Every structure is written in C-alpha cells, then in structure tokens.
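In: predicted model follows, preceded by the sequence.
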Amino acid sequence: MTDAQWFAEQFEANRPHLRAVAYRMLGSLTEADDALQDAWIRTTRADSRTITNIGGWLTTLVGRVCIDMLRARQSRRESLVGSWLPEPVVSTYATFEPEQSTLLADAVGLALLVVLESLAPPERLAFVLHDLFGVPFDEIGPIVDRTPEAARQLASRARRRVRGAGTQPNADLPTQRRVVGAFLAASRSGDFDELIKLLDPDVVFRADTGTRTWLAPARLTGAAEVAHHTSTHGPKFATHCEPAVVNGAAGIIARTGAGLVAVVGFTVIDERIAEIDLLLDADKLAGLTVSGRG
C-alpha cells in the first residue's frame, strides 16, 4: 500500500471525529469541511513512517488548520455589523435520536459556540481539543506555539469563561420542548404576559441577520424588552414556525414558500428561556439541510 492510499484510508476512518473537531473550532459545517479539505491536502506532504498515532496526528493537523482559519476570520470580521451566530445543526423530531441529545447539547450547543467565538483562537483551540476531545497539553502546546503548561493556562481561562457564561441548559429535552412550545404559542397570539412568565428576567436575545440588518435587532436583553419585541413581531413570524431540534436542544425553524427563512435556538434553564438565538443570515441558511426534510 502506498503512502497516499494509507493516508486516504486513515483520513476517511477518522473523518467523523475530525469534522466534529473542526465544527467545534469554527462553528460552521461549511468551514469545517473546508478545513478538512485543507488538512487532506497537507497529508500529501507527510511521511507515514514518522507517524506513530495517526488519530492524534490528524487531530493536531486539523487543529492547526482551524486556528489559521480563525485568525484570518477574526481580521475579516472587524467590520461586522450586528451579532454573529454559528451555523446550526438542525433536525426534525421525527428523525432525532433522543439518546444523543445530552451529548450533542453539551458538546455543540449554540450558546456554547457563541461563547467560544469570543475567545482568542489559542484559547478556543486549547479548550476544544483538551476539554471536549481529551488531547493532552503536550500535543496542544506546539500548535499554539506555547509550552504545555501555557497551553493548560489557555484552556483554564477559556473554561472559566464558558462556565461563567452559563451556556448549558439544565432542563431535559421534553421540558425544553414544553417551554419552547409554550413560547411559540404565546408568540403566535402576541401574549405579552405569558411571554414574561416564560422568559428569564435576564434573558438575552441575539439575531444574526447577515447583511440584512433591518430584519431584527442584533441584541435585546431582559424579559420586558424581549417580550415586547416578540409580542409585536411574533404573531406574523410564528405562523411559519414549527418545532425542531437545534444543536441537540429544543428549537424552531421557519419556512415559507421560498424555503427555510429562520432557525431559532433556545437555552432553557429552570424551565425559563435564558437565551434566544435567531439565525436569519440568508447565506448561512442557504447551506443548511434540515435532517428528515430532504
């Protein structure tokens, strides 16, 4: 077997894991696939005789590609107007596998990806590779040009940011579905008082509208502000909505004759909605596939 054949076989065997690493690093399945393509090209310049742990070597390779992409993306995003949200993973309840919900929500919840986006690229890489995939710091250090101990400190700082942001829902999926279903019903009827009951007092609403900034406010905070906006604009929008699973948690998708027009992710804590993430960016939506709906 030639080097090229061996690398191709090993890369395909590790592809699901590598794509998961890249998605958590980049918050975009499209960019994750680009990262894997770049990593694959780099294998053509490698010597298999120098590799003792192909899984670890490929993970490190993808990590290097992702950190380069993150740094380039940060420089491009300096002129961004409004909020940025990741590209979600969406499925219908008919195709969703409940036993995967906890793992998926813990690993790639939208709220977690939003927090990761606020980290410096080396912090994000150290946290993702170590805390989510168990890569040792002596392998992470060289990727970010740090000692293993310095890489450990990067992950520690990132971990404190993640924990402080309270990104993890503490409700099971059926409870999330009930709360989000009640929110959708209240939105359809424009019931301000019911919305107030369902929202955490400090709820945060974020909207990624892409270049169409007039579609929604980029950010709202507090139950009264979010309830007012939802009760005013929700009735028309909600008529196009249906329940879905968004990154392992209860969510909503909106469809019109033109196709998918919105994805909404929720973070439910103590049976109240603590975060709402509304994706309206047409470019991101165009690349999404809702599992189970063709």
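Out: Sure, I can see it. Numbers count the residues shown, from 1 in each chain.

In: use CA for all of it now, contacts and neighbours both
Out: Noted.

In: touching, residue 28 and residue 87? I think so.
Out: Yes - look at residue 28 against residue 87 with Cα atoms under 8 Å: they come within range, at 4.9 Å.

In: neighbour count: these two, which is higher?
Out: residue 87 (23 against 19; other Cα atoms under 10 Å).

In: and residue 228, what is it in contact with?
Out: residue 192 (Cα atoms under 8 Å, 6 or more residues apart in numbering).

In: here's the one I want to compare it with:
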Amino acid sequence: MDSTAVDRFEASRGRLASLAYRLLGSAADAEDAVQDTFLRWQAADRERVEVPEAWLTKVVTNLCLDRLRSAQARHERAAGDWQPEPLLEGDPMLGPADTFEQRESVSLAVLTLMERLSPVERAAYVLREAFSYRHAEIAGILDITESASQQHVHRARRRVAAERRGGGEVDPASARRVVEEFLAAATSGRTDRLVALLTDDVTAISDGAGLGKRLLRYKTPERVASYARAGFKPTPAKRRLAGGTPAIHIALVNGSPAVIAVVDDRVVGAVAFEVSDGKVASLRGIAAADRIARLNDAWRQREPEAPVINAW
C-alpha cells in the first residue's frame, strides 16, 4: 500500500477510534476494530472507493456492530458483567466535544444506558448525536432506509432521555466540589454527611477491586453510604492489594469527576461520579487491570495535579 493510502487512513484514524469507542464502550475493542478496518482498507480496491471517509466509517461501524452482536458480547452484557472503560480527560479517543450532545454521548452514564439499545439503534444514535451525520448518510452506512434511520434515532433519544438523570450539563467545578466533600466525608467515616450528599435514587456499581467476575450493585442512600465508607477506609489489606500506599487524586474521566488512586505513578483504581443537582447520583468503581490499562498509560504521560490525599 502506497504512502498516500496510508496517510489517508491515518487522517481518519482518530475519528474512527472515537466512533468505535462510543459504539463498543471499550478502548481495547475500539483499537481492534480500527486495526481491522485498516486491514480491510489495505485489501480494498481503493481506486473504486469514491469517498474514503464514508467507506472507512461504514466499515468500522459494521465491524463494531458485528462485535456487539457476537455471542460473547451478548452474554457479558446481558449478564450485567460489563461496564464501560474509563478514559482520562484529553484522551483523543473521547473524540469531538464541542456540543453537549457530543460530550454526553461519551459519558460513562450514557455509554451504560446505550447498552439497552439494539446495536443498530446505538449506531444510528452515535452517528447522529456525536458526529452529526445526516439521516441519508446514516442510512447508507447501516444499509437501512432514511426513514428507518430517523425512527432508530428517535427511539434511542427517547430511551436515553427517559433514564438519564439530571436536567442538563453539570459545571465541572461544581461537580468537583461535591466529590471533594464526598471524599472528605467518606474518609472521615461521617455516614450522616455521606447520606446528605447522595440523591434519593443514588446507585453504586463496583467491580470489587477487580477480584470478582460479577459487578457489585448498591441502591438507597444508606447502603451506598455504607459501601462508600467501607470502600474509602484505608486498611493494611487494601494497601497490600494496591501494592503500596496510594495517593488520592481527583481528575476528569469521560467528562465527569473521578477519584483516582495512584501508587508509584501507577493507577490502581478509579471511582467515577455522576453529579446531579449538587448531589452524587451514581458512583462507579473500576479497578480491574484490563479496564484501566489505557487510563493508566495516559496518567503516566502527564503531570497530574497535586493529590487531595498524599498517603491514603
């Protein structure tokens, strides 16, 4: 393959990766889909490809749909063992972030909600909301009619909106202050203050420090507060599991504040927060090594802010 064809693909790589990540919720799977797209591009009769960007978009989208429809993916996601892979602020795979819809489409909350959509609904929604494709273009990518594209996007919007919390975008500075208050209350063991910082319908999901195969789920402010108090309480066993004494940072993950635990410049766990109306609406704890690998790599490549807790 000549350098012109390679350059043409590389010019689209970032957009293809951010599209694949939104469709799959996994950076590792997105990278695989993009690499498979490159192999298809390499083998294609490129002289017959009139619009390379459209061709590449169609290929990567359909490769992602194949993955979403696979037996393994259906089993993992239906069983509730799956959650999105978190990405640190500034990761190019997060893609376009100029509009509220683009930023929302990559939030961990919406990536989770999109699991309830059919693969085609998910693809139509992402292509429309995050990348502003016209319905005629979406129809061509998904091999459906323009009317069907409109229906898929309408249904997807309605389902996401029905289950999405809050009334709009949250100011990052305000959300960070709520998380700082939450962290202070959790580490001090002030359960009453923790409960006051939680919405009535708060939820928490954890992968159990990456040790279990099933996700742990908690509901009600009292149960979530108890989980948070126990989870944020330092113990010798937790330090052994982490491989040392973590420093605790606050950073943005998928557009929302997150608590990041770091040992010797290595991320050992993250808790992402969704804030609504000045309170914590959900927590998502992720420590499985394969789910935080890309976040870990990104963390090592930047100079983070000073930790809010130097030695947990």
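Out: On my side now, so go ahead. Treat the numbers as computed from the prediction; the structure is a model and nothing was measured.

In: now the TM-score, please.
Out: Overall, the chain-to-chain superposition scores 0.85 on the TM-score scale (TM-score structural alignment, normalised by the length of the first structure); 284 aligned residues with a Cα RMSD of 2.9 Å.

In: now the longest helix anywhere in the second structure, how far from the centre of its chain.
Out: The single longest helix within the second structure, with elements called by DSSP state H, is helix 3-24. With Cα atoms, centre = their mean, to the nearest Å as the basis, helix 3-24 of the second structure stands 19 Å off its chain's centre.

In: kindly report the same for stretch 220-236 of the first structure.
Out: With Cα atoms, centre = their mean, you get 24 Å for stretch 220-236 of the first structure.

In: kindly report the same for stretch 271-286 of the second structure.
Out: With Cα atoms, centre = their mean, you get 13 Å for stretch 271-286 of the second structure.

In: between residue 28 and residue 87 of the first structure, what contacts are shared?
Out: If you check residue 28 of the first structure and residue 87 against Cα under 8 Å, 6+ apart, no residue is contacted by both.

In: any idea what residue 111 of the second structure aligns with in the first structure?
Out: Per TM-score structural alignment, the equivalent position to residue 111 of the second structure in the first structure is residue 113.

In: and the strand or helix carrying that match, which residues are buried?
Out: Taking DSSP states H and E as the definition, residue 113 of the first structure sits inside helix 110-117. Across helix 110-117 of the first structure, burial judged by 16 or more other Cα atoms under 10 Å covers 110-117.

In: looking at those, which is nearest residue 53 of the first structure?
Out: Of all the buried residues of helix 110-117 of the first structure, residue 53 of the first structure sits closest to residue 116, with 27.9 Å by Cα to Cα.

In: contact partners for the closest one?
Out: By Cα under 8 Å, 6+ apart, the neighbours of residue 116 of the first structure are 124, 158, 162.

In: Provide the aligned range in the first structure for stretch 9-21 of the second structure.
Out: Against the first structure, stretch 9-21 of the second structure falls on residues 11-23 (TM-score structural alignment).

In: what's the average distance of that stretch to the second structure?
Out: Its aligned residues in the second structure lie a mean 0.9 Å from stretch 11-23 of the first structure after superposition (mean Cα distance after the TM-score superposition for the first structure).

In: what residues does the host helix or strand of residue 206 of the first structure touch?
Out: Applying DSSP H and E as the criterion places residue 206 of the first structure in strand 199-208. Applying Cα under 8 Å, 6+ apart, the contact partners of strand 199-208 of the first structure are 82-85, 216-224, 226-227, 272-281.

In: next one: stretch 22-35 of the first structure
Out: Taking Cα under 8 Å, 6+ apart as the rule, stretch 22-35 of the first structure contacts 19, 36, 62-63, 65-67, 69-70, 86-88, 107-108, 113, 117, 124-125, 128, 287.

In: restricted to strands, list the residues you listed.
Out: Per DSSP state E, strands hold no members of those.

In: narrow those to those that are buried.
Out: Looks like the contacts of stretch 22-35 of the first structure have 19, 36, 62-63, 65-67, 69-70, 86-88, 107-108, 113, 117, 124-125, 128 buried, using 16+ other Cα under 10 Å.

In: look up how far residue 58 of the second structure lies from the residue nearest the centre of the second structure.
Out: Ranked by distance to the mean C-alpha position of the second structure (Cα atoms, centre = their mean), the top residue is residue 108 at 4.0 Å. Distance, residue 108 of the second structure to residue 58 of the second structure, using Cα to Cα, to the nearest Å: 25 Å.

In: same check on residue 218 of the second structure?
Out: 39 Å.

In: ditto for residue 262 of the second structure
Out: In terms of Cα to Cα, residue 262 of the second structure sits 39 Å off from residue 58 of the second structure.

In: neighbour count for these two, which is higher?
Out: Each of residue 262 of the second structure and residue 58 has its neighbours counted (other Cα under 10 Å); residue 262 has more, 24 against 20.

In: what sits against the counterpart of the more buried one in the first structure?
Out: The equivalent of residue 262 of the second structure in the first structure is residue 255 (alignment by TM-score structural alignment). Going by Cα under 8 Å, 6+ apart, residue 255 of the first structure touches 240-241, 261-262.
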